[in-house]
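Asks: 3D, please:
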Amino acid sequence: MKTHLVREIMTKDVVSVRTYTPFRLVASAMLGHDVGAVPVVDALGHPVGMVSRTDLLAKRAHLGHGPLGSVWERITARGRRTEAAAQGATAARLMSHRAVTVTPEDTVFRAAYLMRRHDVSHLPVVDKRGIVVGIVSRGDLIGEFMREDKPIREDVLTEVLAGRIEDPDEVEVTVESGVVTLEGRVRMASDALYLVEASRRIAGVVDVVDLLRWTTDDRRPQVSPLF
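Replies: Prediction:
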């Protein structure tokens, strides 16, 4: 089954800055190219950090927090980062000091996982040399869910059912607003489990409704402990 890769959704025309790039030029690069973040790279093009629009806003946020905000800036990691970024005049002072990266051959699932785990909105895409060749944003991943229902259904039929089910006509596949419904009878319980999980991996699928039945339950029995 085809798995969608980062190279299929990434932006290849990457706007990057160097550590010494002044604040105003960083802001100009973001606004001029309508991007939410830019990688900070070294002389060879390796990412050393990221600067987002939120980092640029630290200068204004720092001035508007009041007395309680001063405490927040001192006792929390995000607060201390806001205070540091507020004093920054170059990309080196504004950036996060750890760029979470992916490669063009990573799956979109891997990219989504890293964004959620590290709470970031953009991932630089690096090649085998570690050089930035693209960037992936949350919008790129969310855009996948805008696929039409018809091609989603076709992918389920050709990439999931074909080759797994002896008679694909035994399973009815409907798709509405990205929600796939599988209904019918298959021979093995393991087949039903596969169809559901594989359908979830199709680009654009929001959810899968499982209405499948099976003739033989070939799942391994769950043995309860004696004590």
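
Asks: alpha carbons only for contacts and neighbour counts from here, please
Replies: OK.

Asks: For Ile131, see how far away the most centrally placed residue in the chain is.
Replies: Against the mean C-alpha coordinate of the chain, by Cα atoms, centre = their mean, the closest residue is Ala112 at 2.3 Å. Distance of Ala112 to Ile131, computed by Cα to Cα, to the nearest Å: 21 Å.

Asks: one more to put side by side:
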Amino acid sequence: MKTLKQLIESKSKKLATVSPKDTVLHALEVMAQYDVGALIVLDGQRLAGMFSERDYARKVILQGKVSVYTKVGDIMTDKVISVTMNHTIEQCLAIMSEKHFRHLPVLDDEGLVVGIISIGDMVKEMISQQQFIINQLESYISS
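Replies: This next block holds a predicted model:
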């Protein structure tokens, strides 16, 4: 199975981020532009939080707020669990499953964000690995 570092390196190099000072409308535009369901929120270069479709639904729409006037920092998830390149994919899956997270920011050794992984990334990797094993077994059986 790929390491977390390999998985991050295989993804797009452009990380979709917003600032806590950006409006929710701007964050939604960025999400649409990158076709993602969650954004890293950076204060300078440091992780400030995450903003997701779920945050938007629960903290803007259901509370009757207006996305043009609401700041990301007012509704983002600021207590974020992150992982590092030293985590295994299995560890990331365990965190996601236990905490019911769909996305995890990935930090380098200095605490700077280098990427984001999603539950979809994890599932694709597991399917790919299982297909590889199936192919190996079929090859072994037929030879």
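
Asks: returning to that earlier point: tell me the residue in structure 2 aligned with the residue nearest to the centre of structure 1.
Replies: Aligned counterpart of Ala112 of structure 1 in structure 2: Leu93 (TM-score structural alignment).

Asks: in what helix or strand does that match lie?
Replies: Taking DSSP states H and E as the criterion, the element that holds Leu93 of structure 2 is helix 89-99.

Asks: Asp55 of structure 2 too?
Replies: Here Asp55 of structure 2 sits within helix 53-56, counting by DSSP H and E.

Asks: same question, Val113 of structure 2
Replies: Counting by DSSP H and E, the secondary-structure element that holds Val113 of structure 2 is strand 113-118.

Asks: which helices and strands sit right next to that strand?
Replies: Packed against strand 113-118 of structure 2 by the contact rule (3 or more Cα pairs under 8 Å, 6 or more residues apart in numbering; DSSP states H and E) you find helix 4-10, strand 103-107.

Asks: equivalent range in structure 1 for the shortest one?
Replies: Strand 103-107 of structure 2 falls opposite residues 122-126 of structure 1 when the two are matched by TM-score structural alignment.

Asks: Give me the mean distance between that stretch and structure 2.
Replies: Mean deviation of stretch 122-126 of structure 1 from its aligned counterpart in structure 2 after superposition (mean Cα distance after the TM-score superposition for structure 1): 0.6 Å.

Asks: hang on, Gly49 of structure 2 packs against Asp78?
Replies: Yes - at 4.2 Å, Gly49 of structure 2 counts as touching Asp78 under the criterion of Cα atoms under 8 Å.

Asks: Settle it for me: which of these two has more neighbours?
Replies: For Gly49 of structure 2 versus Asp78, the count of surrounding residues by other Cα atoms under 10 Å is larger for Gly49: 24 against 14.

Asks: Three-state assignment for the more buried one, please.
Replies: In terms of secondary structure, Gly49 of structure 2 is strand; the call rests on DSSP: H, G, I helix; E, B strand; the rest coil.

Asks: Return the distance of it relative to His26 of structure 2.
Replies: Counting by Cα to Cα, the gap between Gly49 of structure 2 and His26 of structure 2 amounts to 16 Å.

Asks: in terms of contact, does the match of Ala112 of structure 1 touch Val123 like I think?
Replies: No - with the criterion set as Cα under 8 Å, Leu93 of structure 2 and Val123 do not qualify as a contacting pair; they are 9.1 Å apart.

Asks: Roughly how far does Leu123 of structure 1 sit from Glu144 of structure 1?
Replies: Remark: distance between Leu123 of structure 1 and Glu144 of structure 1 (Cα to Cα) = 16 Å.
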